[in-house]
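Trainee: next one to model:
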Amino acid sequence: MTVAALLEICTKKGLTIATAESCTGGMVASILTDLAGSSAMFLWGAVTYSNAAKRSMLGVSQVTLVAHGAVSEEVAREMALGARNRSGADIAVSITGIAGPGGSEYKPEGRVCFGLATTKGIATETVDFGALGRDKVRLAARDHAVALLLVTAQA
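Mentor: Presented below is the predicted three-dimensional model:
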């Protein structure tokens, strides 16, 4: 998994990316813009840590937030869709999860939900990284999101 490979593929194919992040706090946007020339693929990133930000910046439904909670595939789906629609990007990835410490029986520490919106549709998934500690969960989520982007760009 390499951001350089993602940049190369996106540049060749003319693909653009947007991010919508919660628990990673902009880490995906940061790693995507670390390389010179990244403006060829990266349009913008939204850090929507609060539910209010998810609603106002990305258009996540209050009904969805109440029914499923912020850490859910339903919210990840709406975050990705909102980022793609509002940015005009070809691909948008979203991340919402519980980095820790803490969590609950139903939503444990290390659970992260991802959304991926493209011109072909929307996919979501949940990954339980486990109680690795806040920093490691956030890094694992960042790396997983970049891997999702790379696979999507290659397709």
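Trainee: C-alpha only now, for contacts and for neighbours.
Mentor: OK.
Trainee: just to check, Ser38 is in contact with Ile31?
Mentor: No. Look at Ser38 against Ile31 with CA atoms under 8 Å: they stay out of range, at 9.8 Å.
Trainee: let's see this one next, to set against the first:
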Amino acid sequence: MDISALLDLAESQRATIATAESCTGGMIAAALTDITGSSSVVDRGFVTYSNAAKMQMLGVSAETLKDFGAVSEETAREMADGALRAAGTTLAVSVTGIAGPGGSEHKPEGRVCFGLAQNGVQTETELVDFGALGRDKVRLASRDHALALLQRALERGDA
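Mentor: Coordinates of the predicted model:
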């Protein structure tokens, strides 16, 4: 992933980006802001590891968390929508998952849900089962997948 190219594309479209991260703990925002000049595109990142933070900072509903859990496409959607709304950006990506170790039969290690919110476009969600790669590798794979979602949205030109 060429993050500089992603940022250049965003800047050429006057797009701005916010992140809403749980299991990645800020890794997406860090990857973006590691690039000099990224401040013209990256507005802010929300690290919402706890359910309370998801509700307070992003407006994720208690009902969604109760009915679907933190690791769900429904929660990822509300996280992305909340980040877009709170930041006032043109794009927001969210990630919530089970990096490991551990998990359960219904939510195994390596299961990660993503959201991509954009102005004027229906929010997309995606569930990816990376498998039990180990905590570090699941987090890195999640970061890279979220960056790829941003890249694809920018390439479509609907940001």
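Trainee: tell me the centre residue of the first structure?
Mentor: The residue lying closest to the centre of the first structure (CA atoms, centre = their mean) is Ser94, at 2.3 Å.
Trainee: and the aligned partner of that residue in the second structure, what does it touch?
Mentor: Matched by TM-score structural alignment, Ser94 of the first structure corresponds to Ser94 in the second structure. Ser94 of the second structure is in contact with Thr19, Ala20, Glu21, Ala76, Arg77, Met79, Ala80, Phe114, Gly115, Leu116, Ala146, counting by CA atoms under 8 Å, 6 or more residues apart in numbering.
Trainee: helix/strand/coil for Ser94 of the second structure?
Mentor: Classification of Ser94 of the second structure using DSSP: H, G, I helix; E, B strand; the rest coil returns strand.
Trainee: what about it, distance to Glu105 of the second structure?
Mentor: 24 Å (CA to CA, to the nearest Å).
Trainee: Lys137 of the second structure too?
Mentor: 20 Å.
Trainee: then Cys23 of the second structure?
Mentor: Counting by CA to CA, the gap from Cys23 of the second structure to Glu105 of the second structure is 19 Å.
Trainee: the two: which is more packed in?
Mentor: More crowded of Cys23 of the second structure and Glu105, by other CA atoms under 10 Å: Cys23, with 24 against 7.
Trainee: tell me the contacts of the more buried one?
Mentor: Taking CA under 8 Å, 6+ apart, one finds Tyr49, Val95, Thr96, Gly97, Ile98, Ala99, Arg139 in contact with Cys23 of the second structure.
Trainee: residue boundaries of the strands in the second structure?
Mentor: 17-21, 42-47, 91-97, 111-118, 121-129 (DSSP state E).
Trainee: show me which of the contacts of Ser94 of the second structure are buried.
Mentor: The neighbour count (16 or more other CA atoms under 10 Å) marks Thr19, Ala20, Glu21, Ala76, Arg77, Met79, Ala80, Phe114, Gly115, Leu116, Ala146 as buried among the contacts of Ser94 of the second structure.
Trainee: biggest helix in the second structure, by residue count?
Mentor: Longest helix in the second structure, counting residues (DSSP state H): helix 135-156.
Trainee: contacts for that helix next, please.
Mentor: Residues outside helix 135-156 of the second structure that contact it (CA under 8 Å, 6+ apart): 1, 3, 6, 9-10, 23-24, 27-28, 91, 93-95, 99-101, 110, 112, 114, 116, 130-132, 159.
Trainee: now that helix, how far from the centre of its chain.
Mentor: 8 Å (CA atoms, centre = their mean, to the nearest Å).
Trainee: just stretch 6-18 of the second structure next, same as before
Mentor: For stretch 6-18 of the second structure - counting by CA atoms, centre = their mean - the centre lies 16 Å from the chain centre.
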